[in-house]
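> my questions are about this predicted structure, shown below with the sequence.
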Amino acid sequence: MTEQQGKTRVDKLLTQLLTDQSRSQIQGWIDEGLVEVNGVSVKANYKCVEGDTLTWEIPETKPLILEPENIPLDVIYEDSDVIVINKPKGMVVHPSAGHQSGTLVHALLYHCDDLSGINGIERPGIVHRIDKDTSGLLVVAKNDIAHQKLSEQLQQKQLKRKYVAIVHGEIGHDTGLIDAPIGRDPKDRQKMAVVDNGKSAVTHFRVIERFPDYTIVECQLETGRTHQIRVHMQYIGFPLVGDPKYGQRKTMNVDGQALHAKEIGFYHPQTGEWLEFDANPPEIFTDALSFIRKMY
């Protein structure tokens, strides 16, 4: 252990060393006793010191078996090629570490006879995703041709995605464009941030309603980076209400970020017809709006 690596939490240090592993995965290894310092198992918050010997064992990957689950879905539109879902707040889109059941994918496997296989066994049909605590619309591909054509629209910025969000602070101008690259936060691997070497990220926003301490905004994505709207709005000084990663400590309790994917539009992969759908925000979102309006 070098002097520079000393005083660093062991889970954070291993995340820096093993860049292809998430911090949550490494914390799982630590809980299983697979990480030792000087031959002794340690906890995730152990702070390394110069001279320590760090050893770890990478567990054997278990094959993922996805079982369909009878979870209700709010289906907005469906045909033999695509299905548009209004995802509830709190639902994870596809399986990942810590989310091996109860995802949108598990529900889709029960609902649909077939889904595209382009993204592999873990993400059948998933063309794009929205965060666990973000509610709203996404389109799923039922076959590989539909998936390929929808992915092309996404890459060519033809797929329309509009969100509504509640942010802290009063935005003075009516419209704005945020063009700032997003990548992994070098200080916290579990977060994203605006960084010089990040991927191009562009968000357009329009003020719907403003108050002395809050603003209701509509955001339209030109790109689709992880946590893009959350990172961009925090970057310009207006973090989302309720955001546990990028928001203020004192905020309204809305069970995660106040963000809803309210509109989606795309060209049908078979007919070429332009389809556009709209979904109202969930009750917890509208209750927060009502609370803000009553305050002023």
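Perfect, I can see it now. Only a predicted model underlies this, so the values are computations on that prediction, with no experimental measurement involved.
> only C-alpha atoms for contact and neighbour calcs from this point on.
Will do.
> pull the number of nearby residues for T103.
Other residues near T103 number 20, with proximity taken as other CA atoms under 10 Å.
> E36 now?
17.
> the one 5 residues further on now?
Taking other CA under 10 Å as the neighbour definition, S41 ends up with a count of 16.
> now do the end-to-end distance for stretch 149-169.
With CA to CA, to the nearest Å as the measure, stretch 149-169 spans 40 Å from end to end.
> for stretch 269-288, which positions count as buried?
By neighbour count, and taking 16 or more other CA atoms under 10 Å as the criterion, the buried residues in stretch 269-288 are P269, F277, A279, N280, P281, F285, A288.
> output these as CSV; include the columns secondary structure and distance to G125.
Listed next are the buried residues of stretch 269-288 as CSV, based on DSSP: H, G, I helix; E, B strand; the rest coil; distance: CA to CA, whole Å:
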residue, secondary structure, distance to G125
P269, coil, 14
F277, strand, 19
A279, coil, 21
N280, coil, 24
P281, coil, 24
F285, helix, 28
A288, helix, 33
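> farthest pair in the residues you listed?
Using CA to CA, the buried residues of stretch 269-288 span at most 37.4 Å, a distance reached by P269 and A288.
> on that earlier part again, for the buried residues of stretch 269-288, which one is nearest V40?
Comparing every one of those with V40 (CA to CA), the shortest separation belongs to F285, at 48.1 Å.
> from what I see, that closest one and A258 are in contact.
Yes: under the criterion of CA atoms under 8 Å, F285 is in contact with A258, at a separation of 6.4 Å.
> which of the buried residues of stretch 269-288 lies closest to V164?
Proximity of the buried residues of stretch 269-288 to V164, judged by CA to CA, is greatest for P281, which lies at 8.2 Å.
> could you find the closest non-adjacent residue to that closest one?
Residue nearest to P281 in three dimensions, not counting chain neighbours: H260, with 5.9 Å by CA to CA, 6 or more residues apart in numbering.
> from I229, how far off is the one you found?
As it turns out, when the distance is counted by CA to CA, H260 lies 11 Å from I229.
> please apply the same query to E283.
Taken as CA to CA, the span from E283 to I229 is 21 Å.
> circling back to that earlier point, of H260 and I229, who's got more company?
For H260 against I229, the residue with the higher neighbour count under other CA under 10 Å is H260, and the figures read 28 against 25.
> okay if I get the buried residues of stretch 269-288 as CSV plus distance to D243?
Formatted as CSV, the entries for these read as follows, by distance: CA to CA, whole Å:
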residue, distance to D243
P269, 35
F277, 26
A279, 21
N280, 20
P281, 16
F285, 13
A288, 14
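> one more structure, for comparison:
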Amino acid sequence: MMSVRSTTFDIPEPAAGQRIDAVLAGLTGVSRSVAAGWCSGGNVTMDGAPVQKSTRAVAGGSLTVVVPEKIDPLRIVAEPVDGMGILFDDDDLVVIDKPVGVAAHPSPGWVGPTVVGALAAAGYRISTTGAPERVGIVHRLDVGTSGAMVVAKSEHAYTVLKQAFRDRTVDKQYHALVQGLPDPLQGTIEAPIGRHPAHDWKFAVMEDGRPSVTHYAVEEAFGKASLVKVRLETGRTHQIRVHFSALRHPCAGDLTYGADPRLAAELGLTRQWLHASMLSFDHPRSGERVAVESGFPMDLQYALDALTGGTV
């Protein structure tokens, strides 16, 4: 007999009037298309009544999702990940150097390796606060983005770090190789971001999107592309990729957001050139500032060398 997993969520006040698939995506972290599939499959009820993906949420109500166990990927599988380094480690937290191709945690539709699975395979005990499949995760990097990412090991660290990200006291610095030369050479991009109206897996600058702020400074210009240091004030999904695409300077290799496939091929890129190069935050127990840096991985360095060497 097939077992099922049932999860119930309270509908928050700001979600009133929104489509159920959008609300579920926000509550669970799955893509909107997956949430829509749950609805069309009859797996979602609101206050006990079945709903469709376009049904509007009612504040104060509850959503229940019932997913058959055999199609439920939200379990942690201990799986070693080659190339995942440790940049900082103590009793409260660990900062990992996430390779490309690794998700932060399990999610529907993802069958590859995860950060939580890699840490479990390495014998780490991480915080059990939060959703079962996201233990210890206080922020995320895209599957196609590499670099520094902090994971909470203690319950205290989880609570404090989650609040630090909400309060924007964490300094998140990235490096991106963007096409062309941004003008001005340094500045701030303030443009709200929301889900793309035509593509569930993409985001875009939208008038009714969430406030999003990106600070940047060009470090080196190569003609066809520029190396840019980026600091995020907010942390929206795909924020850097969306903001630079909106400026018509997409990240090199980011074909999803309009990058030139010919330049990507010339640079040997199979993903966006985007790397979380530095993470700085107050230690949740000592209060001392922790700053951790991550060097560019081989594929991104190869692309830079091709530009500096004049072969592209």
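Structure received. This structure is a prediction, so every number in the text was calculated from the model and none was measured.
> the second structure: which residue goes with the residue nearest to P281 of the first structure?
Superposed on the second structure with TM-score structural alignment, H260 of the first structure falls opposite H275.
> what about M295 of the first structure, how many residues nearby?
By the measure other CA under 10 Å, the count of residues near M295 of the first structure is 8.
> now swap in V164 of the first structure and tell me
Tallying neighbours of V164 of the first structure according to other CA under 10 Å, which is how burial is gauged here, yields 24.
> what does the one 10 residues further on give?
In terms of burial, D174 of the first structure registers 12 neighbours under the definition other CA under 10 Å.
> what residue of the second structure matches up with it?
Under the alignment (TM-score structural alignment), D174 of the first structure pairs with L185 in the second structure.
> how much space between the residue lying closest to its match once chain neighbours are set aside and D142 of the second structure?
Sequence neighbours aside, V218 is the residue nearest to L185 of the second structure in space, at 5.4 Å (criterion: CA to CA, 6+ apart). Distance from V218 of the second structure to D142 of the second structure, counting by CA to CA: 23 Å.
> again with A131 of the second structure
Here the distance between A131 of the second structure and D142 of the second structure works out to 19 Å (CA to CA).
> show me which of these two is the more surrounded one.
Neighbour tally, A131 of the second structure and D142, criterion other CA under 10 Å: the higher count belongs to D142, 15 against 11.
> touching, that one and A103? I think so.
Yes: between D142 of the second structure and A103 there is a contact under CA under 8 Å: 6.7 Å.
> what helix or strand is H204 of the first structure on?
Secondary structure assignment for H204 of the first structure, by DSSP states H and E: strand 202-210.
> so what touches that strand?
Under the criterion CA atoms under 8 Å, 6 or more residues apart in numbering, residues 170-171, 173-181, 215-223, 228-229, 232 lie in contact with strand 202-210 of the first structure.
> show me those that map onto helices.
The helices in this structure, assigned by DSSP state H, contain Q228, I229, H232 from those.
> which one of those residues is nearest to Q16 of the first structure?
For those, the minimum distance to Q16 of the first structure (CA to CA) is 23.1 Å, reached by Q228.
> any figure for the gap between the residue in the second structure that that closest one lines up against and A35 of the second structure?
The criterion is TM-score structural alignment: under it, Q228 of the first structure has Q239 as its aligned partner in the second structure. Counting by CA to CA, the gap from Q239 of the second structure to A35 of the second structure is 22 Å.
> please enumerate the helices of the second structure.
According to DSSP H, the second structure carries its helices in the segments 20-28, 32-40, 115-121, 155-167, 239-246, 261-266, 298-308.
> nearest to P108 of the second structure, out of these?
Ranking the helices of the second structure by distance to P108 of the second structure, with CA to CA as the measure, places helix 32-40 first at 7.1 Å.
> which of the residues in the closest one are buried?
In helix 32-40 of the second structure, residues buried by neighbour count (16+ other CA under 10 Å) are R32, S33, V34, A35, A36, W38, C39.
> surely the last one is in contact with R19?
No: in this structure C39 of the second structure lies outside contact range of R19 using CA under 8 Å: 11.0 Å.
> what's the matching range in the first structure for stretch 287-305 of the second structure?
When the first structure is aligned by TM-score structural alignment, the counterpart of stretch 287-305 of the second structure is residues 272-290.
> which ones are touching the equivalent of P99 of the second structure over in the first structure?
Under the alignment defined by TM-score structural alignment, P99 of the second structure corresponds to P88 in the first structure. For P88 of the first structure, the residues meeting the contact criterion (CA under 8 Å, 6+ apart) are T134, S135, G136, P282.
> can you go through the residues you listed and name the buried ones?
Taking 16+ other CA under 10 Å as the criterion, what is buried in the contacts of P88 of the first structure is T134, S135, G136.
> what's the burial count for Y235 of the first structure?
Residues lying near Y235 of the first structure (other CA under 10 Å) number 15.
> chain neighbours aside, what residue packs nearest to it?
Setting aside the residues directly before and after it, Y235 of the first structure is nearest to V194 in space (CA to CA, 6+ apart), at 7.2 Å.
> what does that neighbour correspond to in the second structure?
For V194 of the first structure, the aligned residue in the second structure is V205 (criterion: TM-score structural alignment).
> again, but for F205 of the first structure
Under the alignment (TM-score structural alignment), F205 of the first structure pairs with Y216 in the second structure.
> could you report the neighbour count for that match?
Y216 of the second structure has 22 nearby residues by other CA under 10 Å.
> just W201 of the second structure next, same as before
Around W201 of the second structure sit 11 other residues, with neighbours defined as other CA under 10 Å.
> and stretch 268-288 of the first structure, how far apart are its ends?
Stretch 268-288 of the first structure has an end-to-end distance of 35 Å (criterion: CA to CA).
> from the chain's centre, how far out does it sit?
For stretch 268-288 of the first structure, the distance from its own C-alpha centre to the chain's C-alpha centre is 18 Å (CA atoms, centre = their mean, to the nearest Å).
> likewise for stretch 79-87 of the first structure?
That offset, for stretch 79-87 of the first structure, works out to 20 Å (CA atoms, centre = their mean).
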